[in-house]
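**Student:** A predicted structure for the sequence below; I have some questions about it.
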Amino acid sequence: MPALYVIGRILFAALFLVSGINKFLDLQSAAQAIGAHFAVPAQLTEYTSQIETFTGMPITQVIAILGGAIEILGALAIATNLGARTFAVLLALLLVLTVFYFNDFWNAAATERTASLFEALKNLALIGALLMIAGRPRELAASGSSYTDI
């Protein structure tokens, strides 16, 4: 695997690693942000109340923990290329939900619309990069390549 590709994977993974760690460092703020943008559909309240009873935590906190764990594990998977395709798909799905619930520029006030639009576009670009990782074919053991290949 060429050196630039390895470096790029590590740098790309850093975003998700830091984001996931920050969720755990300030779990209350992450849960509040989720609660401000996401409402549990009525059809799922029975299940979410069971989850809340089982965990002893509000569902927004459970979602924040799951999101942070997916980000950290996904970052490590992408950086090390172990399970990278699977976690790239999971991270892409997480970002799709983020765009839908957090970057609703279509409903934003005029003053916030541009910032929200560019945040959504950034997330769409990240989804594109994750899909490139997920769609990259497995590498065959190359006989003469090394990490110094550029």
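**Tutor:** Ah, there it is. Residues are numbered from 1 along each chain as shown.
**Student:** going forward, measure contacts and count neighbours with C-alpha atoms only.
**Tutor:** Fine.
**Student:** show me where the chain has its helices.
**Tutor:** With DSSP state H as the criterion, the chain has helices at 3-25, 27-37, 45-55, 59-80, 84-102, 110-135.
**Student:** give the other helices and strands that the first one contacts.
**Tutor:** Using 3 or more C-alpha pairs under 8 Å, 6 or more residues apart in numbering; DSSP states H and E as the contact test, the elements touching helix 3-25 are helix 59-80.
**Student:** and the helix it packs on, what's buried?
**Tutor:** In terms of neighbour count (16 or more other C-alpha atoms under 10 Å), helix 59-80 has its buried residues at 59-62, 64-65, 67-79.
**Student:** residues touching the residue nearest the centre of the chain, list them.
**Tutor:** For the chain, residue 91 is the residue whose C-alpha lies nearest the centre (C-alpha atoms, centre = their mean; 3.9 Å). By C-alpha atoms under 8 Å, 6 or more residues apart in numbering, the residues touching residue 91 are 70, 71, 74, 127, 130.
**Student:** here's the one I want to compare it with:
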Amino acid sequence: MDVLVLIGRILFVALFLSSGVGHLTQTEQMAQYAQFKGIPAPKPAVFASGVLLVLGGLSVLLGVWADLGALLLFIFLLPTAFLMHAFWKETDPQAKQTEMISFNKDVALAGASLMLFAFFSYVGSDLGLTLTGPLFNL
């Protein structure tokens, strides 16, 4: 079971770590897109979201307070779905479809992150192949 959970953690965080690195290395370009989407203070928002992605991803990957890492990913994902992928505002059918897919992906990943938070918090130190136990105890 421990190895399966480790493999799942690796697969789960690959998206977040690569995206977080992109946020931190391509801040200008991403800030322009965030500004287009109406995000206030887009450059600091892109940088802060990149930090959330990297910290949350590394935490889940390495098993260092993995519950907190999953919570950080949830905190990133749910607002991002509504702020960056507001498909209901789109009038072009193709853009609407693209934003709806991204919105649904973010909401689904937010749900998975919330479940991981509960899982890591509940199972605690019984889950092997982590560097620390959970920060929270459910």
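**Tutor:** Done, it's in. Keep in mind that what you see is a predicted model, and the values were worked out from it rather than measured.
**Student:** could you quantify their similarity as a TM-score?
**Tutor:** The TM-score (TM-score structural alignment, normalised by the length of structure 2) is 0.82; 127 aligned residues with a C-alpha RMSD of 2.1 Å.
**Student:** so which of the helices of structure 1 is nearest residue 145 of structure 1?
**Tutor:** helix 3-25 (10.2 Å; C-alpha to C-alpha).
**Student:** flag every buried residue along the closest one.
**Tutor:** Of the residues in helix 3-25 of structure 1, those buried (16+ other C-alpha under 10 Å) are 6, 9, 10, 12, 13, 14, 16, 17, 19, 20, 23, 24.
**Student:** now stretch 79-92 of structure 1
**Tutor:** 79, 81, 84, 85, 87, 88, 89, 90, 91, 92.
**Student:** for the equivalent of residue 60 of structure 2 over in structure 1, which non-adjacent residue is spatially closest?
**Tutor:** Using TM-score structural alignment, the partner of residue 60 of structure 2 in structure 1 is residue 78. Distances taken as C-alpha to C-alpha, 6 or more residues apart in numbering place residue 84 nearest to residue 78 of structure 1, at 4.5 Å, with adjacent residues excluded.
**Student:** was I right about that neighbour contacting residue 71?
**Tutor:** No - in this structure, residue 84 of structure 1 is not within contact of residue 71 by C-alpha atoms under 8 Å, at 12.0 Å.
**Student:** distance to residue 37 of structure 1 for the buried residues of helix 3-25 of structure 1 - can I get that in TSV?
**Tutor:** Converted to TSV, these look like this (distance: C-alpha to C-alpha, whole Å):
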residue	distance to residue 37 of structure 1
6	36
9	30
10	30
12	26
13	25
14	25
16	20
17	23
19	18
20	18
23	16
24	19
